[in-house]
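Can you look at this prediction? I've put the sequence above it.
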Amino acid sequence: MYLNALGILIDEKLKNGIAESIDGSIEFAEGVLRALEMLEEAKYDAVLLDSDTMEKSQLIESIEMISTAQRKIIIMILGERSNLDLVAGSIKAGAYDYILKPVEILKVSRLLEKAVRDHKLKAEKVDKNKDTGDKLIGQTKEIVEVYKMVGKMAASRVPVLVTGEKGTGKKSVAISIHQFSDFSDKPFVSINCTAFQDEFLERKIFGYEKGAFPGAAFDQMGELEKANGGTLYLGNIESLSIDMQSKILGVLQEGEFFRIGGTQLLKTDLRIITASSENIEELIVNGKFIEELYHKLKVLEIDIPPLRDRKDDIPFIIDHYIMDCNEEFGKNVKGVSKPAIKKIMRYDWPGNVSELKNAVRSAVALCRGNSILVEDLPANVIGAKISKRRGDIQDWILADWIEGEVSVLKGNSQKDYYGNVISRVEKELIRQVLEMTSGKKVETAEILGITRNTLRTKMNNYGLE
């Protein structure tokens, strides 16, 4: 498990020892006010606060402010004092634990790691609707071949290129390769290359030093450092500029890199898995992709078959998503009627598994009984839309999703279609960008094109703090 921690008022001996022993990274703040600024700009798993120089009232206030800044953060207190009032007051204010000094440095690191791990396991059990990513599902020979390739690729650390149409589950394959590897306990870091302009993507991947550019108020680790020891996944690599391609090629060739504005050469030990839905060889011919990088990335290659080529897997996929949607909507849908499954099997699913997932979600929401009927399915699956669609497959999926949402609102006799649909889109957009920026609000607001105050208000409204 990779831990991202923040230490406050930690003495130099502890600083060095924890930084070397912790399974992850830890940054340090010399005071609570500076720590609150750092919590505003980045997301942390845990805070370690030394309380020896603080009065009880200061300590309690500090714990409360940290909890307010990041509600789900783990707060561990270090201290030489151990009276009931101080320790109980700290726990009541929101501290996870109080560690009595003197204590072994290694024990501090392990207590931090265990606290975060236990907290995350508890959160996963409580939050049943949490999206943990799509799984590889099916029993056809086509998907079984993919399973075999995943097993073979997991045994090594060489780069893998995952190809396939949009919506086939390329990221799911990458996650599976990582989970079956010997370093599955190390971080899996994912970047969607289409989500950032070059300037932000470079900062995201390589990190930067304080003062490297206007607004760089402190040192920031990049995803290359965060993924060290594990896997870095780069989705939609066809969208990378030639400049970014050359920089990634340099990392693959040398196994080292500089942060932006940095002078210290950083070593990296990780596996890179990339994905694309485009024909990279055509991009090479057209001068849009570096051939040497292509060969470096595709030491191993796995192609995900489209859903239309493994239709016998569709019933298994439907069963899986029905169970998920039953929990989401509080339904008890058992399956799909024979007429409905015939319609589903005749449809070619140009948006692949992603489109099927959206269709099942819409159908479960509309379903009035225990079985999905033909009338619960999206119109294009039924065949009501005979005109050919134009545009990108993702536009088709979006259109189907909106159609499903409108049907649900209509079925529930709700009004304000615009507000209901747009709010769901806006919430998910903000959530994903926050995830991509590791919770940094300034960068998130800049990417979204809104002010930080507007972002803070929307995060509060949507419960994204």
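Thanks, I have it.

rest of the way, CA atoms for contacts and neighbours
Will do.

All the strands of the stretch 51-200 of the chain, residue numbers only.
74-79, 97-100, 160-163, 188-192 (DSSP state E, counting those that start in this stretch).

ok, now the stretch 251-400 of the chain?
So, for the stretch 251-400 of the chain - with DSSP E, counting those that start in this stretch - the strands run 256-257, 266-267, 271-276, 300-303, 335-336, 371-372.

so of those, which one's packed in deepest?
strand 271-276 (a mean of 24; mean count of other Cα atoms under 10 Å).

Show me what it packs onto, helices and strands only.
Applying 3 or more Cα pairs under 8 Å, 6 or more residues apart in numbering; DSSP states H and E, one finds that strand 271-276 contacts strand 160-163, helix 170-179, strand 231-235, helix 291-297.

could you dump the ones you listed to JSON lines with mean neighbour count and distance to Y208?
Shown next, in JSON lines, are the helices and strands packed on strand 271-276 (neighbours: other Cα atoms under 10 Å; distance: least, Cα to Cα, whole Å):
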{"stretch": "strand 160-163", "mean neighbour count": "24", "distance to Y208": "27"}
{"stretch": "helix 170-179", "mean neighbour count": "22", "distance to Y208": "27"}
{"stretch": "strand 231-235", "mean neighbour count": "25", "distance to Y208": "18"}
{"stretch": "helix 291-297", "mean neighbour count": "16", "distance to Y208": "24"}
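
Adding distance to R81, write these out as TSV.
Supplementary listing: those in TSV, determined by distance: least, Cα to Cα, whole Å:
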stretch	distance to R81
strand 160-163	53
helix 170-179	43
strand 231-235	42
helix 291-297	55
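
C193: which of these is closest?
strand 231-235 (5.8 Å; Cα to Cα).

how far off strand 271-276 does the closest one point, in degrees?
Relative orientation of strand 231-235 versus strand 271-276 (axes from the mean of the first three to the mean of the last three Cα atoms, to 10 degrees): 10 degrees.

on contacts alone, who are the packing partners of strand 231-235?
Where contact means 3+ Cα pairs under 8 Å, 6+ apart, strand 231-235 is packed against helix 170-179, strand 188-192, strand 271-276.

For E405, see how far away the closest residue in space to V406 that isn't next to it in sequence is.
Leaving aside its chain neighbours, V406 sits nearest to Y417 (6.8 Å; criterion: Cα to Cα, 6 or more residues apart in numbering). Applying Cα to Cα, to the nearest Å, the value for Y417 to E405 is 9 Å.

Below is structure B, check it against A:
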Amino acid sequence: MSIQNILVADDEESMRWVLSKALRKKGFNTDLARDGDEALRMIKANSYDLALLDIKMPGLSGLELLDKVKEERADLFVVIMTAEASMKNAVEAMKRGAYDYLTKPFDLSVIDAVVEKVSRARDMSCQVTLLKEELKDRYQLEKTIIGNSPAMRDVYKTIGKVAPSDVTVLIQGESGTGKELIARAIHYNSRRLGKPFIPLNCAAIPKELLESELFGFEKGSFTGASERKLGKFEQANGGTIFLDEIGDMPIDLQAKILRVLQEKEVTRTGGNQSIPVDVRIVAATNQDLEESVRKKAFREDLFYRLNVIPINLVPLRERREDVPLLVEYFLAKICAELEVPNKRCSAEAIKLLTGYNWPGNIRELENTIKRAVILSPDPLLVAGDFPGLTSKGADGKGEELSLEGIVDLKLRGSFSNMERMESGDVYSMVLEQVERPLIRFVLEKTRGNQVRAADILGINRNTLRKKITELGIEVVKQA
């Protein structure tokens, strides 16, 4: 990441002018400040890569400003300039976090050397930071891609085979199957580890903005383009770009992606210069691209360039043996995130979760587990803690529950937090709510014949009459 924006803060107008002219001639964007206070305001309002600060200025001195800078922008490289070549100043500047220290007067070639030195240091710092983050992500990723089913074992084998090369990969699967996780696994196991991984969802960006997101634009190329912007391909240079939902990409833009694959260069919107890029492309879609090709909605030549190595992720319903592992992983993850005691699922709950169809795949499973963890006060999650699934069968559609199952489901919904309930006659209240519809139903079936209804219910006729009065049941005799 080379230097672009530089701030020069010096109370001498001649020094500001000389440095500004020299730096702008080299192509740097340069802002000027007359004193420390103005410089601090500019640092808070703008993004600079390097600040050249005079040690003696009105208001905040260079050293005082350096302290403020380290509080506001710890990543900003600062070079202190001074006309007093004292060891005390030099030691103090470096102790407070300055990157370098220059004594006036100096030749402009010294500034060139310092800027180049800072540029290399920034690149190295960014690469180290990125590598640390990617190694951390890689470690997390290895614990995140869950599954021992034959289908997932095949995916792991494919990742191992294709990751070391730069071959283009097309990941296909339904929404929620974890396509981006697989793309990241390919990147983190490749020679491009330590370089950028840049994801872009082609379906989430309006058509008119997608091109500039991919290829960037030059300053003034359209209304609102106040400065040059690098596109995703340039940002991913040396690394991997992940084009998610590429099946939604407009057909005219597909031709430009094909050109990047063939020529390995891009042209910014509003520009005429071809910019070389070294980028590996991993694409993903939840659509049938072969069908899209037949319908002329997707370019055939681009499909074949992308589909060099296909990876097909099967839906969760086709690898149900992985559900218990996923449930265990999500329970641990969600409880840690919510800072609640660890929870586990009963055997009945696991059976229910494994049998469900999961049209939303892994993403739906995670959300379902999270909802149950939040709503249930108990350390053991049972089938009734998943009311959205209890009323559905393995195909995700309606399935008739037993009477006991319905009562269990309703009770859990009504008394989800038993610990907070006050003492009371819950037993009688629940029985009353069950008795009323039961007696009403039997009376309807016997057309109001209480003798027959009492016989079916297995209770005395006088007991039935008493219940009818107590429960306020209206008896309608039918002919």
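Nice, thanks for sending it over. Please read all numbers here as calculations on a predicted model, not as lab measurements.

related to what we said a few turns ago, possible to save the strands of the stretch 251-400 of structure 1 as TSV with distance to I177 of structure 1?
Output for the strands of the stretch 251-400 of structure 1, formatted as TSV (distance: least, Cα to Cα, whole Å):
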stretch	distance to I177 of structure 1
strand 256-257	24
strand 266-267	23
strand 271-276	9
strand 300-303	11
strand 335-336	31
strand 371-372	34
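
So which of those strands is nearest D11 of structure 1?
Nearest to D11 of structure 1, of those and by Cα to Cα, is strand 266-267 at 25.6 Å.

against structure 2, where does the closest one fall?
Under TM-score structural alignment, strand 266-267 of structure 1 corresponds to residues 275-276 of structure 2.

do the same with stretch 436-448 of structure 1
Using TM-score structural alignment, stretch 436-448 of structure 1 finds no match anywhere in structure 2.

aligned partner of A347 of structure 2 in structure 1?
Using TM-score structural alignment to pair residues, one finds that A347 of structure 2 aligns to K338 in structure 1.

right, I mislabeled it, should have said T177 of structure 2
By TM-score structural alignment, T177 of structure 2 lines up with T168.

So that match is in contact with L356, correct?
No: counting by Cα atoms under 8 Å, T168 of structure 1 stays clear of L356, with 10.3 Å between them.

Just give me the mean distance for the match of strand 266-267 of structure 1 relative to structure 1.
By mean Cα distance after the TM-score superposition for structure 1, the fitted stretch 275-276 of structure 2 averages 0.7 Å away from its aligned residues in structure 1.

mind listing what the residue mapped onto T231 of structure 1 from structure 2 touches?
Structural correspondence for T231 of structure 1 with respect to structure 2 (TM-score structural alignment): T240. T240 of structure 2 makes contacts with H187, R192, K195, P196, F197, I198, V279, R280, I281, V282, as judged by Cα atoms under 8 Å, 6 or more residues apart in numbering.

can you tell which of the helices and strands packed on strand 271-276 of structure 1 is closest to A363 of structure 1?
A363 of structure 1 sits nearest to helix 170-179 of all these, at 23.6 Å, using Cα to Cα.

any idea how far the match of T231 of structure 1 is from R191 of structure 2?
From T240 of structure 2 to R191 of structure 2 the distance is 10 Å (Cα to Cα).

Then T463 of structure 2?
Separation of T463 of structure 2 from R191 of structure 2 (Cα to Cα): 82 Å.

The two - which one has more neighbours?
For T463 of structure 2 versus R191, the count of surrounding residues by other Cα atoms under 10 Å is larger for R191: 15 against 10.

Aligned to the more buried one, what sits in structure 1?
By TM-score structural alignment, R191 of structure 2 lines up with D182 in structure 1.

Its match contacts G151, doesn't it?
No: in this structure D182 of structure 1 lies outside contact range of G151 using Cα under 8 Å: 11.3 Å.

L181 of structure 2 and I145 touch, don't they?
Yes: using Cα under 8 Å, L181 of structure 2 is in contact with I145, at 7.1 Å.

just to revisit the earlier point, okay, Y417 and E405 of structure 1: which has more neighbours?
Shown here are Y417 of structure 1 and E405; by other Cα under 10 Å, E405 has more neighbours (20 against 14).

helix/strand/coil for the more buried one?
Judged by DSSP: H, G, I helix; E, B strand; the rest coil, the three-state class of E405 of structure 1 is helix.

hang on, the earlier thing: tell me how far the match of T177 of structure 2 lies from D319 of structure 1.
Look at T168 of structure 1 and D319 of structure 1: by Cα to Cα, they are 18 Å apart.

Tell me which of these two has more neighbours.
T168 (23 against 16).

quick one: contacts for that one?
Shown in contact with T168 of structure 1 (Cα under 8 Å, 6+ apart): I304, P305, P306, L307, G351, N352, V353, S354.

Could you provide those residues in CSV, with additional columns for distance to F196 of structure 1 and neighbour count?
Converted to CSV, the contacts of T168 of structure 1 look like this (distance: Cα to Cα, whole Å; neighbours: other Cα atoms under 10 Å):
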residue, distance to F196 of structure 1, neighbour count
I304, 25, 20
P305, 28, 17
P306, 27, 21
L307, 29, 24
G351, 23, 24
N352, 25, 20
V353, 25, 23
S354, 22, 18
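
so which helix or strand takes in F218 of structure 1?
According to DSSP states H and E, F218 of structure 1 maps onto no helix or strand at all.

Confirm K219 of structure 2 sits in a helix?
No: membership of K219 of structure 2 in a helix is not supported by three-state DSSP, which gives coil.

hmm, back to that, of the strands of the stretch 251-400 of structure 1, which is nearest T454 of structure 1?
Smallest distance to T454 of structure 1 across these (Cα to Cα): 33.9 Å, for strand 271-276.

mean shift of that closest one relative to structure 2?
Superposing on structure 2 and averaging over aligned pairs (mean Cα distance after the TM-score superposition for structure 1), strand 271-276 of structure 1 comes out at 0.5 Å.

How far does stretch 247-260 of structure 1 stretch from one end to the other?
Chord length of stretch 247-260 of structure 1, first to last residue, is 12 Å (Cα to Cα).
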